[in-house]
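Asker: any chance you can model this:
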Amino acid sequence: MMNTQMKSSKPYTSGSNTESSALQETPTKGYRAMVKQASLISLLASVTLIFGCGGGGGGGSSTAAPAPAASTMSELTVPDGFDYNPVEQHDLNIDISHISKNRSFVSVYSRYSERSDATFKPDYSSRLLAGSLNNGQFNSSFTAPISEENILIEIWFYDGQAPLQQVVSSSVMQVTW
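Answerer: Take a look at the predicted model:
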């Protein structure tokens, strides 16, 4: 009877099976070592690419052209009568009383584009002036950049008809339709 107990199919193990657990951990440790090695190789390859590719060319020595000497304010000359003001004052007088005395609204734009149908499309962000006409007349003053040679004047009617549009020279501000 004692013989049968000793010939058990399972070996006797005390609380921890160190030999069995060591065999089970070995594949995990090997995998981790391979991942660390692959990471290290990737890091070294990246550093080599970043710092190893320096650009540069044939290594010829060329000197840079010397920078021009800076001018001082005392060296600048300005013609007599030069106006430093970048804007001009304009007086605008509009009269459409022979066309209509109905309620209408005027807008003046410094930038615009021409459409294919020969009308104009104003750049609404460039509006210089806006106001209501009184019995077909409008009088006002405004400032505009000197660089603007032409301006677009657009008159809208409240009855829904198409607006009146006219491009005028910024030096001529007397407008009659």
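
Asker: make it CA atoms for all contacts and neighbour counts henceforth
Answerer: OK.

Asker: next, work out how far apart residue 73 and residue 134 are.
Answerer: Separation of residue 73 from residue 134 (CA to CA, to the nearest Å): 51 Å.

Asker: excluding chain neighbours, what is closest to residue 143?
Answerer: Nearest non-adjacent residue to residue 143, counting by CA to CA, 6 or more residues apart in numbering: residue 89, 4.5 Å away.

Asker: re earlier: more neighbours: residue 73 and residue 134, which one.
Answerer: A direct count of neighbours by other CA atoms under 10 Å for residue 73 and residue 134 places residue 134 higher, at 15 against 7.

Asker: in contact with that one, which residues?
Answerer: 101, 103, 104 (CA atoms under 8 Å, 6 or more residues apart in numbering).

Asker: top of those by neighbour count?
Answerer: Using other CA under 10 Å as the neighbour test, the contacts of residue 134 are led by residue 104, with 20 neighbours.

Asker: residues contacting that residue?
Answerer: Applying CA under 8 Å, 6+ apart, we find residue 104 in contact with 132, 133, 134, 136, 155, 156, 157, 158.

Asker: here is the second sequence; please produce its structure so I can put it next to the first one:
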Amino acid sequence: MKTKLPYFALIGLLTACGGGGGDGGGSSAGSADSGSPSTTPADASTTEDDVTLRSMSDLSIADGFSFNPVMGHSLDVDISAYSTERAYVSVYGEYVENGDGSYSPNYNSRISSSSLDNGTVSLDFCVSEAQQYVLAEVWFYDGSAPIQEILDTSSMSIIQ
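Answerer: Coordinates of the predicted model:
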């Protein structure tokens, strides 16, 4: 029983402390007259009068500015002078250049793809206006190396 008494006394002291609170204790009449300004809802309403409210008609936007960060593009592929065999074209947004000058696309970044009909196809797709270049690959079903082109998104076509 003697060993339980200190535990009960310790528990009684901890609960009597009242824990934290962070402001140095309870409120008292002396702390209200500390000389520091208080923020009350009345004080907050006086600052609202100083704020100038604006409407959408007050905005000025330059001519030609677009709020849409996605741009529509069209890619025209014509390799009919090179080959009319079965082929497939893919467009990628992310790629790395290999040491031999070829490119390795990130296959998860494919933007668009389609099969070619007699060596031609036209693809329509959207990319971010920040995307300046894309990689286009034309694969042949015979297993030969693909035709790879880095295209500027401002003017896109592959003609071989």
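
Asker: separation between the residue most central in space within the second structure and residue 69 of the second structure?
Answerer: Centroid check for the second structure by CA atoms, centre = their mean gives residue 128 as the closest residue, at 11.2 Å. Separation of residue 128 of the second structure from residue 69 of the second structure (CA to CA): 6 Å.

Asker: got it, and residue 78 of the second structure?
Answerer: Noted for residue 78 of the second structure: a distance of 29 Å to residue 69 of the second structure, by CA to CA.

Asker: the first structure: which residue goes with residue 76 of the second structure?
Answerer: Aligned by TM-score structural alignment, residue 76 of the second structure pairs with residue 93 of the first structure.

Asker: ok, and the closest non-adjacent residue to that match?
Answerer: residue 139 (4.5 Å).

Asker: which residues does the residue nearest to residue 158 of the second structure when sequence neighbours are not counted contact?
Answerer: Leaving aside its chain neighbours, residue 158 of the second structure sits nearest to residue 77 (4.7 Å; criterion: CA to CA, 6+ apart). Residues in contact with residue 77 of the second structure (CA under 8 Å, 6+ apart) are 119, 120, 121, 122, 157, 158, 159.

Asker: over to residue 122 of the second structure?
Answerer: By CA under 8 Å, 6+ apart, the contact list for residue 122 of the second structure reads 74, 75, 76, 77.

Asker: and those, which are buried?
Answerer: Neighbour counting with 16 or more other CA atoms under 10 Å marks 75, 76, 77 as buried within the contacts of residue 122 of the second structure.

Asker: among these, which are in helices?
Answerer: Among these, none falls in helices (DSSP state H).

Asker: give me the subset of these lying in strands.
Answerer: Counting by DSSP state E, these place 75, 76, 77 in strands.

Asker: strands of the first structure, start to end?
Answerer: All strands of the first structure, identified by DSSP E, fall at 87-95, 104-109, 112-114, 120-122, 127-133, 137-145, 150-157, 164-169, 174-176.

Asker: list the buried residues in the fourth one.
Answerer: Taking 16+ other CA under 10 Å as the basis for neighbour counts, the residues of strand 120-122 of the first structure that come out buried are 120, 122.

Asker: residue range for that strand in the second structure?
Answerer: Going by TM-score structural alignment: strand 120-122 of the first structure matches residues 103-105.
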